[in-house]
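**Q** Predicted model and sequence below, questions to follow.
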Amino acid sequence: MSRATITVDRDFTAGPVPRRIFGNFVEHMGRCVYTGIYEPGHPDADENGYRLDVLELVKELGVTVVRYPGGNFVSGYNWEDGVGPVDQRPRRLDGAWHTVETNAFGLHEFAGWAKKAGVEIMEAVNLGTRGVEAARELVEYANHPGGTYLSDLRKKNGASEPFDIKLWCLGNEMDGPWQIGHKTADEYGRLAQEAGKAMRLVDPSIELVASGSSNRGMPTFGSWEQTVLGHTYDVVDYVSLHAYYEEKEGDAASFLASGVDMDLFIEGVIATADAVRAKGKHSKHINLSFDEWNVWYQTARQGDDMPATIEARGGWYEHPRIIEDEYNVTDAVVVGTLLNSLLRHGDRVSIANQAQLVNVIAPIRSEENGPAWRQSIFWPFARMSELANGEILRLSTTSDRFETAKYGDADIVDASATWDEENGRVAFFLANRGLDEAAEVTATLRGFDTARITRAEVLTVPEGADRFTSNNEQNQDRVGLKPLSDVSVDGGTLHATLPPLSWAVVEVEVTKA
């Protein structure tokens, strides 16, 4: 059996839990929008075409903010195409995903959906094929109360009150050669600076996210952030990070240690941003927006084809099936560790968006004119969003280690924790990365008097199954949370035994000692 010891102290916290880290992402890609969140004519659709079965799962997932409309899609998108009478909107070719965009769903539809879902909007502007004027005009259309051409046009199109969107992304993955309108760091930095300045002149209350590196392996990583923030530091509030992980060639150990890479990525961007702060003698800190992250099987496809293959087949399609990964137990444990990494760095990671919400590498799946269900990765996100409240506790963790080909040795037990003083709860989020051995965890809670365990649940390999077990349309509940039985609290010490390959949440009722 593996072992880990954890110590937390009431007086050692990293700051408040940033609720925006429980964000997600809706892109006009594949079936995320069409037959995902929006399907007029579906038995569970409302009068606006929103799928209520999906909407209920979104609420259960606990999403706080949703990034829209892309993604690669936004770099070739004209926002004006998605407003006004639907029957007058143009059909366009989307080069990012080689699809036909009908524009039946646009800004007004998304704002209405977001209101029903109870989520904040994070809007992205096109800095690929467009620029300062289009970005400025979109802010005026969305946020200005009235009395101008664009704000009155919004009213004419059915929204008498402003959408009041506060979070704005200045483009998407502009460091990537795959991006429509790809730019050098200097080109993008200057454009983002001017676009951000113009947008703030329309609405000074908005928050802006500069486009950072698309992943830590980019050849320009580090230098990109340094150059871009050199141009934009006074204008923006956040810099973005994107990362996707997958199990390659059966290397489960490295895959399970993906959180190590996320830790290094986050800490590298913080160091670069703070170096720019020091060099420029700035007073404010730039925080991080990890606005795309997830498990994504880009190398070993799990069935659905990428746009290049769709193009090779010939033709352009409306909302084809693209990257509809079916997630298993191993994937869910990795997602739990990535959430731990984000939470541990919550003093600087202020926003995070799992990509994407429905069907496209998503925690929720749906079928056209059919059911919607939870994937395995749904559960760690949902429980952490529900229970991670109050303050982030700084952990002192000592764990047995395991070897990985990609990251060296890593902790077998990965953990994060929060203290909700208002409700008198400490929540531990624990992952056992060991494939074969259970893990015995001992956690000491200093400064707290513990009373009882109020929640103890675990996601692990179902009995008689293997780590590749997943949920699908025919078997929607094979992988999920069940009670964690081997757990107790004695005085100020928590004892828990985690099954092999598992993610668990343990919540303890506490008072100040």
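**A** Happy to help now that I have it.

**Q** Every contact and neighbour count from this point should use C-alpha atoms.
**A** Will do.

**Q** For the longest helix seen in the chain, report the contacting residues that lie outside it.
**A** Using DSSP state H, we find that the single longest helix of the chain is helix 258-280. Contacts with helix 258-280, where a contact means CA atoms under 8 Å, 6 or more residues apart in numbering, come from 216, 222, 225-226, 229-230, 233, 241, 243, 245, 283-288, 334, 337-338, 341, 345, 348-349, 407, 410.

**Q** Ok, stretch 131-148 next?
**A** By CA under 8 Å, 6+ apart, stretch 131-148 touches 79, 125-126, 150-155, 161-165, 191, 194-196, 198-199, 202-203.

**Q** Let me see the ranges of the helices in the stretch 1-150 of the chain.
**A** Counting by DSSP state H, counting those that start in this stretch, one finds helices in the stretch 1-150 of the chain at the ranges 52-61, 107-117, 132-143, 149-156.

**Q** Now do the buried residues in the third one.
**A** Applying a neighbour-count criterion of 16 or more other CA atoms under 10 Å, the buried positions in helix 132-143 are V132, A134, A135, R136, E137, L138, V139, E140, Y141, A142, N143.

**Q** where's the third one relative to L343, distance?
**A** With the distance defined as CA to CA, to the nearest Å, A135 ends up 32 Å from L343.

**Q** likewise the fifth one?
**A** The span separating E137 from L343 equals 35 Å under the rule CA to CA.

**Q** just the last one next, same as before
**A** As defined by CA to CA, N143 lies at a distance of 31 Å from L343.

**Q** same thing with the first one?
**A** If you measure V132 against L343 using CA to CA, the figure is 34 Å.

**Q** Could you do the second one as well?
**A** Distance, A134 to L343, by CA to CA: 35 Å.

**Q** Check the fourth one too.
**A** Taken as CA to CA, the spacing of R136 relative to L343 amounts to 33 Å.

**Q** Check it against this one:
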Amino acid sequence: MKEAKLIVNKDFVIGEIDKRLYGSFVEHMRRVVYTGIYEPTHPLADKQGFRTDVIDLLKELNIPIIRYPGGNFVSGYDWTDGIGPVEKRPTRLELAWKVHETNEVGIDEFVDWTKKVNTELMAAVNLGTGFAKEAGNMVEYCNHSGGTYWSDLRKAFGHKQPHHIKLWCLGNEMDGPWQINHLTADDYGKKAKETAKIMKWVDPSIELVACGSSDPALASFPDWDRVVLENTYEDIEYLSIHRYYFYENNILDYLYSYIDMNNYIKSIVSTIDFVKAKKRTKKTVHISFDEYNVVNPVINQTIDTMRNGRNQKEKA
């Protein structure tokens, strides 16, 4: 048997690593926001209701950027429900995860929270039930200095300085039939292009991420990515991809997952390069791998059962 050799040299450099590669994700889903990072009744909650124990742990991780507010959630979300006095915000039926959304946490509160954990915000706009104008309004609210309706409204609600959010997602997983107001690749591509134009007219400094394939197992992959890129190539900086790996107490399934991921990335790179060549452009669109995780269904189900049992006891 031949022995494997590993050579490590600090001077062997392939390229610079974007620090955002180590980013994370917060969605209005299950306990992620409510009782996860935000729980006003918790003994360790700060004045805004955010859990300081969670803040301390996240600061140790030194996460460079966090995506918010979704996820599937964003495709049915009206961002204006989450601004202004908390007591006047509406409670909505949240259709992605089938819960009541109280809107206690919105864009302003989340920006405040990112400062507490020393991270940046990657915002997502609704391209499911939402429209281009609404996305432009959100950019104006968050990034414009003042003197306009939306920017002055932000000031009136307690944030005099702009949030300066530089990275924005044009929706979430719009290739997925499970998504609220799922679109075809061509319909999404056209909608994303027009939305991108408005958002960059409001703030030319922002970077945009178009929805690529959310799962290489879908029949639409990778043609979805090609069609979206042909519509949006000159208007975006990144194409998103998502991948989750499920295993049931089999470590080999997890260890072998890198092969699938490597093939997935190669296919997306090839698709981007094809559209780049077809358009005769010098611009290179990069990949935003903004959802990834390894999930053990047994453990996940056990945790959910424990949480549901605890919630039932609290209600009793």
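**A** Arrived safely. As the structure is a prediction and not an experimental result, all values here were calculated from the model.

**Q** TM value for the aligned chains?
**A** The TM-score (TM-score structural alignment, normalised by the length of the second structure) is 0.93; 310 aligned residues with a CA RMSD of 2.1 Å.

**Q** circling back to that earlier point, how close does the longest helix of the first structure sit to the second structure?
**A** Following superposition, helix 258-280 of the first structure is found to deviate from the second structure by 0.9 Å on average (mean CA distance after the TM-score superposition for the first structure).

**Q** Do a quick rundown of the strands in the stretch 101-250 of the second structure.
**A** Assigned by DSSP state E, counting those that start in this stretch, the stretch 101-250 of the second structure shows strands spanning 120-125, 167-170, 207-211, 238-246.

**Q** ok, for P40 of the second structure, nearest residue in space, not its chain neighbours?
**A** G49 (3.8 Å; CA to CA, 6 or more residues apart in numbering).

**Q** residue contacts, that neighbour?
**A** Y38, E39, P40, T41.

**Q** Going by distance to R307 of the second structure, which of these wins?
**A** Proximity of the contacts of G49 of the second structure to R307 of the second structure (CA to CA) peaks at E39, which lies at 15.2 Å.

**Q** isn't the closest one right up against R51?
**A** Yes. The pair E39 of the second structure / R51 is scored as a contact, 6.2 Å apart, by CA atoms under 8 Å.

**Q** what's the burial count for the spatially closest residue to E161 of the first structure that is not a sequence neighbour?
**A** The spatial neighbour of E161 of the first structure that comes closest, neighbours along the chain excluded (CA to CA, 6+ apart), is P145 at 6.6 Å. Neighbours of P145 of the first structure under the rule other CA atoms under 10 Å: 17.

**Q** again with T52 of the second structure
**A** 19.

**Q** Contact partners for it?
**A** L44, A45, D46.

**Q** what range in the second structure does stretch 274-283 of the first structure sit on?
**A** Aligned by TM-score structural alignment, stretch 274-283 of the first structure falls on residues 273-282 of the second structure.

**Q** can you check stretch 334-345 of the first structure too?
**A** Going by TM-score structural alignment, stretch 334-345 of the first structure lines up with nothing in the second structure.

**Q** Please apply the same query to stretch 380-387 of the first structure.
**A** Counting by TM-score structural alignment, stretch 380-387 of the first structure sits on no residues of the second structure.

**Q** could you list every residue that touches the residue nearest to S385 of the first structure when sequence neighbours are not counted?
**A** Nearest non-adjacent residue to S385 of the first structure, counting by CA to CA, 6+ apart: G62, 5.5 Å away. The neighbourhood of G62 of the first structure, defined by CA under 8 Å, 6+ apart, consists of F22, F381, A382, S385, E386.

**Q** Same question for N103 of the first structure.
**A** Contacts of N103 of the first structure (CA under 8 Å, 6+ apart): D81, G82, V86, R89, P90, R91, R92.

**Q** go again using 6 Å as the cut-off
**A** Residues in contact with N103 of the first structure (CA atoms under 6 Å, 6 or more residues apart in numbering) are G82.

**Q** Now that we have the contacts of T52 of the second structure, which of them are buried?
**A** Neighbour counting over the contacts of T52 of the second structure (16+ other CA under 10 Å) leaves A45 as the buried ones.

**Q** a markdown table for the contacts of T52 of the second structure, including distance to N296 of the second structure?
**A** Listed next are these as a markdown table, based on distance: CA to CA, whole Å:
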| residue | distance to N296 of the second structure |
| --- | --- |
| L44 | 30 |
| A45 | 30 |
| D46 | 33 |
